[in-house]
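**Student:** I would like the atomic coordinates for the input below:
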Amino acid sequence: MANVPSIKLSSGADMPQVGFGLWKVGTDIAADTVYNAIKAGYRLFDGACDYGNETECGQGVARAIADGLVKREELFIVSKLWNTFHDGERVEPIVKKQLADWGVDYFDLYLIHFPVALDQIKNSKASIQETWTAMEGLVEKGLAKSIGVSNFQGQLLYDLLRYAKIRPATLQIEHHPYLVQQELLNLAKAEGILLRWATQRGLAIIPKTTRPALMTANLESTNFDLASEDLEAISGLDRNLRFNQPSNYFSTDALWIFG
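**Tutor:** Okay, the predicted model is just below:
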C-alpha cells in the first residue's frame, strides 16, 4: 500500500494529501468503488450531500470495516453543506442526516459547498456569517472535527475571517493547469488555509477513477518530483477556464458567484 503523506490542518487534524473524489460516482457502483479504493490504500474520501451517493459510499465503508481492511478512525471522510441548507437552523439537521447516510458518527471535515444560500433555486437571506456560525456549532457538538469552505473567492474569504471563531481548515477549489488561480492560492497560504495541482506545490488533491490500476497510480503521485521547468510549463497553460459552477447544473441567470 502506498505511503501517502499527510498535511496538518489549522484544526490540528492530519489530512491525507491524496484523497478519492466521489463526484459523479454512480449509486450503482459507489459502494464497490469506495471499497476498492480503501483496498488500494485510500483513506480520504471527498463526498457531498449534492452528489446523491452518500448512502452507497457509506455501505462501501461499512463493508471495508467489517472485512477488517480499515478502522473508522483511520479514514478521513469529507462532506459538504448544500446551498439550500445555509439557514442556521437547517445546518445541524442535514448534517445528522448525512452522517446517518454514511453510517458514521462524525465527519473529519465538513465544508460549505458553495458561497451562496438558496431556497430551492431562489436566493435565500441566510448570510455566510449565519451559516459559518452554525458550522462552528458542528465542531462544538462533535459532529465534525474540522470545518472549511469550498468554491470561495478572495473577497468572501477575507469577510469570513473577520468574524470566524474557528478559522476554515481548508479551501477546496477547482484547480488544474487551465485554472491556476495563483492569487487565491497566495491568499490561502498567507492565511494558513490549506488548499486541495499538485502535491509538489503543497496542495492536497482528490482524483477519481473506478479502475483499480489508476487508483494505485493516483495514490502514488507523491512518490516522484517534477523538474521546476515542468512545473512552470504546466502553470503557463492557465486559461482561467472553469468547468465547475452552479449555472452548469440548474437553470439560473442570477447566480454568478465567480463573477
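**Student:** C-alpha from now on. contacts and neighbour counts both.
**Tutor:** Noted.
**Student:** Pull out the buried residues from stretch 181-201.
**Tutor:** Across stretch 181-201, burial judged by 16 or more other Cα atoms under 10 Å covers Gln181, Leu184, Leu185, Ala188, Ile193, Leu194, Leu195, Arg196, Trp197, Ala198, Thr199.
**Student:** Give me the subset of those that lies in strands.
**Tutor:** When DSSP state E is applied, the buried residues of stretch 181-201 are split such that Leu194, Leu195 fall in strands.
**Student:** which one of the buried residues of stretch 181-201 is nearest Phe152?
**Tutor:** Taking Cα to Cα as the measure, Phe152 lies nearest Leu184 of the buried residues of stretch 181-201, at 9.3 Å.
**Student:** Roughly how far does the residue sitting furthest away from the middle of the chain sit from Arg239?
**Tutor:** Here the chain reaches farthest from its C-alpha mean at Glu229, the gap being 29.4 Å by Cα atoms, centre = their mean. Remark: distance between Glu229 and Arg239 (Cα to Cα, to the nearest Å) = 19 Å.
**Student:** To check against the first, give me the structure of this:
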Amino acid sequence: MSASPHFLETADGGAFPSVGLGTWKIPADVLPDLIPTAVEIGYRHFDCACDYGNETAVGEGLKRVLDSGACSRDDLWVTSKLWNTYHHPDHVRAACERSLSDLGLDVLDLYLIHFPVTLAYVPFEERYPPGWFFDPEAENPSMKPVRVPLADTWGAMEGLVGAGLVKRIGICNFTTGLIRDLQAYASIQPQVLQVEMHPYLTQQRLLRYCQEENIAVTAFSPFGASSYVPLNMAGENESVLADPVVTGIAAAHGRSPGQIVLRWAVQRGTVTIPKTQTAAHLRENLAIFDFELSGEEMGSLDGLDRGRRFNDPAEFGEAAFNTFYPIFD
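**Tutor:** Here you go, the predicted model:
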C-alpha cells in the first residue's frame, strides 16, 4: 500500500483514500458531470448509499470516467450502504446487488450497515429507496421497527465477501459497545466505522478504540452543522466553520476554515468525506496535504468538543417520522 498521506491503510492492507466525495443530498442531475470532474481534480473515493436515492446517477458518472480511460476501476474506491429495511439475512444480498446494479459495478470496495436500526422490509417494487416511513401515505406515517439480530445481518454481510460482491464490510453510526459485541462473534471483523465526527463532536474515545482495534474511521459531516441547517436539524449559530478558533487557525495558515477542519480530520488519522457540487470546492477540499497543523492547533480544535451530534435518530426520528428510536445514549 502507498505510504502517501493521501491514504489510510485498512486492516487488509487496502489503500483507503483519505479524502472522498460524499454524495448525500447531491442532486441526481448534477452527479453524472460532477463525478468525472472530481476524478479529473484527483478524487478516487466516492461515498454512496441506497438511501441517498442517487446511486444510478453516480453510476452514470462512474461509467463516463471508466469509458474515457481517465482512471481504471482499480484506482477507485466506491462505498455503499445497507439500508435499515434490508437487515434480515433474506434481503441483504438483494440490497447489495441493487446498489451494484445502480452503480454499474461488479464489486464494491466497501459495504457498510448504514444504521444499527432495523425496520420492516419494503419490497423494491413497492418503493425504492424505501426511506424511513413504513407507509408514507398513512394518515400518521411512522417508522415500523422490527427485531433482527445484528449477528444475523452481519453473517449475511460476510456472505457478500465470500460471494465476491464486496471487498470489505463495515458499520456506520455504531457505538463502542455495539462494536465490541460485533467483534465477539464476527468471522470477518469490521474494517471501517463511519460516524459523524467534527470539532464539535470529536468522539475521542471511539476513535482511540477503533485505532487500537485496527478499524479505519471515516468522518461524515466534517463541517458539522452545514448540511443540517436546511433540514432544521441545526442552528445557523452552530457552524464549525465560523468558530473563532477555526477561523483564527485558518487565517494563520492562509487557508479556508473548511481546509483547516479537513486537515484536522486527516491529521488525527481519519478518512473524511466532505460533499460539494462545485469544482472550486472540490479542489479546495482536496488541497490539504501541503501543510500541517501544530500540536497546539490540533489541541485547540480538539478542545472545541461539545458532544454536539446533528445526525441522531432519537431527534429526527421523532420530529420527522413520528417514531422515537434512540441509538446513542
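**Student:** Reformat the buried residues of stretch 181-201 of structure 1 as a markdown table; add distance to Glu92 of structure 1.
**Tutor:** Shown next, in a markdown table, are the buried residues of stretch 181-201 of structure 1 (distance: Cα to Cα, whole Å):
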| residue | distance to Glu92 of structure 1 |
| --- | --- |
| Gln181 | 32 |
| Leu184 | 30 |
| Leu185 | 30 |
| Ala188 | 27 |
| Ile193 | 24 |
| Leu194 | 25 |
| Leu195 | 25 |
| Arg196 | 25 |
| Trp197 | 33 |
| Ala198 | 33 |
| Thr199 | 33 |
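**Student:** quick revisit: tell me which residue of structure 2 matches up with the residue farthest from the centre of structure 1.
**Tutor:** In structure 2, the residue paired with Glu229 of structure 1 is Glu296, using TM-score structural alignment.
**Student:** cool, Asp238 of structure 1 as well?
**Tutor:** Asp238 of structure 1 maps onto Asp305 in structure 2, by TM-score structural alignment.
**Student:** now do Ala190 of structure 1
**Tutor:** Using TM-score structural alignment, Ala190 of structure 1 pairs with Glu212 in structure 2.
**Student:** and if you look at Ile205 of structure 1?
**Tutor:** In structure 2, Ile205 of structure 1 lands on Thr272 (TM-score structural alignment).
**Student:** pretty sure that match contacts Arg263?
**Tutor:** No. Using Cα atoms under 8 Å, Thr272 of structure 2 makes no contact with Arg263, being 9.4 Å away.
**Student:** neighbour-wise, which of the two wins?
**Tutor:** For Thr272 of structure 2 versus Arg263, neighbours defined as other Cα atoms under 10 Å are more numerous around Thr272 (29 against 25).
**Student:** Pull the contacting residues for that one.
**Tutor:** Ser18, Val19, Gly20, Thr218, Ala219, Phe220, Pro222, Leu262, Ala265, Val266 (Cα atoms under 8 Å, 6 or more residues apart in numbering).
**Student:** please redo it, this time with the cut-off set to 10 Å
**Tutor:** 17-22, 47, 194-198, 217-222, 261-263, 265-266 (Cα atoms under 10 Å, 6 or more residues apart in numbering).
**Student:** again with Leu282 of structure 2
**Tutor:** Gly20, Leu21, Leu34, Thr37, Ala38, Val39, Ile41, Gly42, Tyr43, Pro274, Lys275, Thr276.
**Student:** Fine by me, we can end here.
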